[in-house]
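Trainee: show me the folded form of this:
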Amino acid sequence: MSERTLHLNVNVIASGAHPAAWRLPEANRRAFFDPAHYANVARIAEAGLFDTAFMADNSFLHPDGYPNSGLDPIVTLSAMAAATSRIGLVGSYSTTFHHPYGIARAFASLDHLSAGRIGWNVVTSRNKPEGLNYGFSDLPDRETRYGRALEAVEIVTALWDSWQPGALVLDPATGIAVDRDLIKPIDYVGEHFSVAGPLQLPPSPQGRPLITQAGGSEGGLDLAARFADAVFTSALYIEPAREYYAKLKAAVARYGRSPDRIAIMPGINPVIGSTEEEARRRIAEHDEIVGPVGGQLEKFAKWVGVDPGALDPDRPFPLELLQPTGGTYSSVGFDTAARLYLERNRHRTVRELAADGRQGHRNLVGSAEQVADDLENWFRTGAADGFVIQFDTLPGGLELFVEHVVPLLQKKGIFRREYGENTLRERFGVPYVRG
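Mentor: The predicted structure is shown next:
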């Protein structure tokens, strides 16, 4: 196997990527509030030697559709940790809504619980209904949110580092539990937070949890370059993905970090069949459940940020309706991907575009061989170090991938045949270095 290997991560979203997957006969309709669903998905991904099971999050009830996010990530990651022994577990937690001391304590606790398998996905939150649930009549603008996030990450990492080597003694003969001279306050005072420290827990089994990040704006890129060990991205086409890959790696180097110490992982939505024709039949069967094209048009219009009433299904998309990339609350990464997709498909009708089912990540439809070849191409040509995979159905889509695609990636020499590392940091090749 080559020294550099592919990172595979499953998004454990409750319903799967297909908007109506929860209505399928085999679906667990209670998945969004059933910890057993997440534990089962994590076990299957572990059997497939995935790097992590990733749990995205939001803090509000969507006004329509299936409520994918119900359970709190901290509670759910605990259930997933108890059900597995090797796979990494990554959860989103917002720096806009949660205090950095609570974040540091919660994720350090999880890392102790899991024996060093936890990662924190840093998010700043952009949905206004979430803000209302936390007392924000309006969310702070993007610059303020990322300023708060930078402070939060500085505080969290300082708290994780507040116990010096040798601080934990636990000597029954002397009666000394900890050497308090080796446990230092952080005394952080910033624009957004003031935290004395130290953390009340010793360092976790991997020193500190893995840090991941997903923002595509300049503020998000700077945060990732300074602190992230892995980055989740939105990329529909390989050429822009390579450009972003090179840009972020260069930014990491400017902060004195090795570009090899950060993994860049676009999201994908694979649908797998024994042939491409069979995979497309699978999509068609699922689409029958979605309902009339009106529902597809509404979801498509929401994705690109326009009024569905302004769209003629049988005419090309009017590009002049697009808002400037990265409004106050929107995702720059998703906005950029949507704009590029529409520009490259300006000859197609809105009806055809809506039927594609785009939701910010790349659809990958075909046989196991086609999927494996595609992932290899992105991996070997400087577009990705791995992927965050959102399957059309869970656990069914994941099971197909583990059974049919993983062996092909192993045969290509770009994916592991066994777990050789004990901690998540070791798996990503980012050993703990004190700040």
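
Trainee: going forward, measure contacts between C-alpha atoms and count neighbours the same way
Mentor: Fine.

Trainee: which SSE is the residue nearest to residue 334 when sequence neighbours are not counted in?
Mentor: The shortest distance from residue 334 to any non-neighbouring residue, by CA to CA, 6 or more residues apart in numbering, is to residue 360 (5.3 Å). Here residue 360 is covered by no helix or strand, with elements defined by DSSP states H and E.

Trainee: ok, now how distant is residue 360 from residue 372?
Mentor: Computed as CA to CA, to the nearest Å, the residue 360 to residue 372 distance reads 21 Å.

Trainee: okay, these two: which has more neighbours?
Mentor: Using other CA atoms under 10 Å as the criterion, residue 360 and residue 372 rank with residue 360 on top: 23 against 20.

Trainee: in the stretch 251-400 of the chain, which spans are helices?
Mentor: 276-290, 293-304, 332-344, 350-355, 368-380, 396-400 (DSSP state H, counting those that start in this stretch).

Trainee: elements contacting the fourth one?
Mentor: The helices and strands touching helix 350-355, judged by 3 or more CA pairs under 8 Å, 6 or more residues apart in numbering; DSSP states H and E, are helix 293-304.

Trainee: in the helix it packs on, what's buried?
Mentor: Buried residues in helix 293-304, counted by 16 or more other CA atoms under 10 Å: 296-301, 303-304.

Trainee: distance to residue 117 added to these, as a markdown table?
Mentor: Shown next, in a markdown table, are the buried residues of helix 293-304 (distance: CA to CA, whole Å):
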| residue | distance to residue 117 |
| --- | --- |
| 296 | 38 |
| 297 | 41 |
| 298 | 39 |
| 299 | 36 |
| 300 | 37 |
| 301 | 39 |
| 303 | 33 |
| 304 | 36 |
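
Trainee: what is the nearest of those to residue 313?
Mentor: Set against residue 313, the nearest of the buried residues of helix 293-304 by CA to CA is residue 297 (7.8 Å).

Trainee: tell me which residues touch the nearest residue to the closest one once chain neighbours are set aside, please.
Mentor: What sits nearest to residue 297 in space, not counting adjacent residues and going by CA to CA, 6+ apart, is residue 354, at 5.5 Å. Contacts for residue 354 (CA atoms under 8 Å, 6 or more residues apart in numbering) come out as 293, 296-297, 299-300.

Trainee: to compare against the first, here's the next sequence to fold:
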Amino acid sequence: MADHLAVLNMPTEALKRSHTTTSFEPFTLLSALSQVTERIGLAATASTTYDEPYHIARRFASLDHISNGRAAWNIVTTGNPESSKNFGRDEHMQHSDRYKRAREFYDVVTGLWDSFADDAFVRDQESGIYLNPDKMHVLNHSGGELKVRGPLNIARPVQGWPVIVQAGQSEPGRQLAAETAEMVFCSPKDLKSAKELYADIKGRAVAAGRDRDHIRILPAGMIIIGDSAEDAQAKRLKLDSLVHYDSAISSLSIALGTDASGFDPDAPLPKDLPPTNASHTARAGVLRLAEEEQLTVRQLAQRYGGYTGLAFVGTPETIADEMATWLAEDACDGFTVTLPYLPQGLDDVTQRLVPELQRRELFRKEYEGTTLREHLGLPRPENRFFS
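Mentor: Okay, here's the model as predicted:
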């Protein structure tokens, strides 16, 4: 469940065409979904800039318990500057400061999850003893950004810690992923850049003292399946043709971190763009694409109004071929599936692509466990305060 903390982040002409003006709060929806599912992981986005560690630790621990170990926390620093105005701040926290806070935030949240040993709650009816206080740790964290006493008022999560997810690709984002993440969402544009990102993050993780196999890197890929290559390409072209310019220029503005609605649509992107405090990775991608393909603002906007990332477009067999290559060449550990439309897009993946991947033994046929960690092949973290 992606999430955002501001509605007024685009021009009104684009806003009236956007579905992002209304969305459920992730924990409420995922808690409901946990009761009607048994195996699927439940990942929620939660901001380290506009929330507090105690809140985050408690919510994810709760979700992990009620789902029997299927929760995951997508750590975000919130790139949209408009969010600040909804939390009593006139200015968005600087990019580097957001990542500095996020790193400390992670330490506090995981420390709070370790507040109690797994056997701290004895619940002995005969003696009336519920808790063994010797199995409780008071965090007493006081750092550069945060001050939290603890302990957390909920037992240690089923998974020890919910799975840690991270999606930044900037320099501080890669470092944060290497030091903290167990699952990385990313959006490389091709196999070459994916291999570079994969090697970089895994290498940083090893340098930080981590096991490289304890991070799953999952590039986002839109999957468009057709009965033939031509059929699949026709579907892709049809989707791109439906993008309205108002929405397109809004998407470009968000990616640039500055309002592009006043730019000449038929001229190149201006050279003197103002600095941005939004996502640096997104802006760098826009500038690179504009330069490489010499696109006008209109052409660039149409591209960003559609889908600019990695796309697997073809038959189940050709898409499986491509995915097998990515896996074999250390470009990824799997994929974050992006769907072009629902429900048919999802049906195409589950009913046409997955069987082909299973036939090649690239996808499981049965679950091997019940928790999200078990599905991902990730170890359960040791409690740092209790052996």
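
Trainee: give me the TM-score for this pair.
Mentor: For this chain pair, the superposition-based TM-score is 0.89 by TM-score structural alignment, normalised by the length of structure 2; 374 aligned residues with a CA RMSD of 2.3 Å.

Trainee: related to what we said a few turns ago, let's have the contacts of residue 354 of structure 1 in CSV, adding distance to residue 269 of structure 1.
Mentor: Below are the contacts of residue 354 of structure 1 laid out as CSV (distance: CA to CA, whole Å):
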residue, distance to residue 269 of structure 1
293, 21
296, 17
297, 19
299, 16
300, 16
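
Trainee: quick one: map residue 130 of structure 1 onto structure 2.
Mentor: Using TM-score structural alignment as the criterion, residue 130 of structure 1 maps onto residue 83 of structure 2.

Trainee: wouldn't its match be in contact with residue 47 here?
Mentor: No. When contacts are counted by CA atoms under 8 Å, residue 83 of structure 2 is not listed as touching residue 47 (10.6 Å).

Trainee: quick check: closest non-adjacent residue to residue 43 of structure 1.
Mentor: residue 84 (5.9 Å).

Trainee: number of residues surrounding the residue opposite that neighbour in structure 2 once aligned?
Mentor: Taking TM-score structural alignment, the alignment pairs residue 84 of structure 1 with residue 37 from structure 2. Residue 37 of structure 2: 11 surrounding residues under other CA under 10 Å.

Trainee: and the one 10 residues further on, by the same measure?
Mentor: In terms of burial, residue 47 of structure 2 registers 22 neighbours under the definition other CA under 10 Å.

Trainee: and it, how far from residue 27 of structure 2?
Mentor: 13 Å.

Trainee: next one: residue 45 of structure 2
Mentor: Distance from residue 45 of structure 2 to residue 27 of structure 2, by CA to CA: 9 Å.

Trainee: isn't residue 8 of structure 2 right next to residue 82, touching?
Mentor: Yes. The pair residue 8 of structure 2 and residue 82 qualifies as a contact (CA under 8 Å) at a distance of 7.0 Å.

Trainee: please enumerate the strands of the stretch 51-200 of structure 2.
Mentor: Shown for the stretch 51-200 of structure 2, the strands assigned by DSSP state E, counting those that start in this stretch span residues 71-76, 141-142, 147-148, 163-166, 183-186.

Trainee: the longest helix anywhere in structure 1 against structure 2, how far on average?
Mentor: Ranked by residue count, the top helix of structure 1 under DSSP state H comes out as helix 142-160. Compared with structure 2 after fitting, helix 142-160 of structure 1 has a mean deviation of 0.9 Å; criterion: mean CA distance after the TM-score superposition for structure 1.

Trainee: quick one: the residue nearest to residue 334 of structure 1 and residue 234 touch, right?
Mentor: Yes. Counting by CA under 8 Å, residue 360 of structure 1 touches residue 234, with 6.2 Å between them.

Trainee: can you find the partner of residue 178 of structure 2 in structure 1?
Mentor: Looks like residue 178 of structure 2 aligns to residue 225 there (TM-score structural alignment).

Trainee: nearest spatial neighbour of that match, chain-adjacent residues omitted?
Mentor: Nearest one to residue 225 of structure 1, counting by CA to CA, 6+ apart, is residue 252 at 4.4 Å.

Trainee: and the residue in structure 1 that residue 54 of structure 2 lines up against, how many neighbours?
Mentor: By TM-score structural alignment, residue 54 of structure 2 lines up with residue 101 in structure 1. Neighbour count of residue 101 of structure 1, defined by other CA under 10 Å: 20.

Trainee: quick one: the closest residue to residue 101 of structure 1 other than its chain neighbours from residue 94 of structure 1, how far?
Mentor: Nearest non-adjacent residue to residue 101 of structure 1, counting by CA to CA, 6+ apart: residue 156, 6.6 Å away. Separation of residue 156 of structure 1 from residue 94 of structure 1 (CA to CA): 13 Å.

Trainee: same question for residue 301 of structure 1.
Mentor: Taken as CA to CA, the span from residue 301 of structure 1 to residue 94 of structure 1 is 27 Å.

Trainee: and residue 144 of structure 1, what's its match in structure 2?
Mentor: In structure 2, residue 144 of structure 1 lands on residue 97 (TM-score structural alignment).

Trainee: I'm done for today, thanks for sticking with me.
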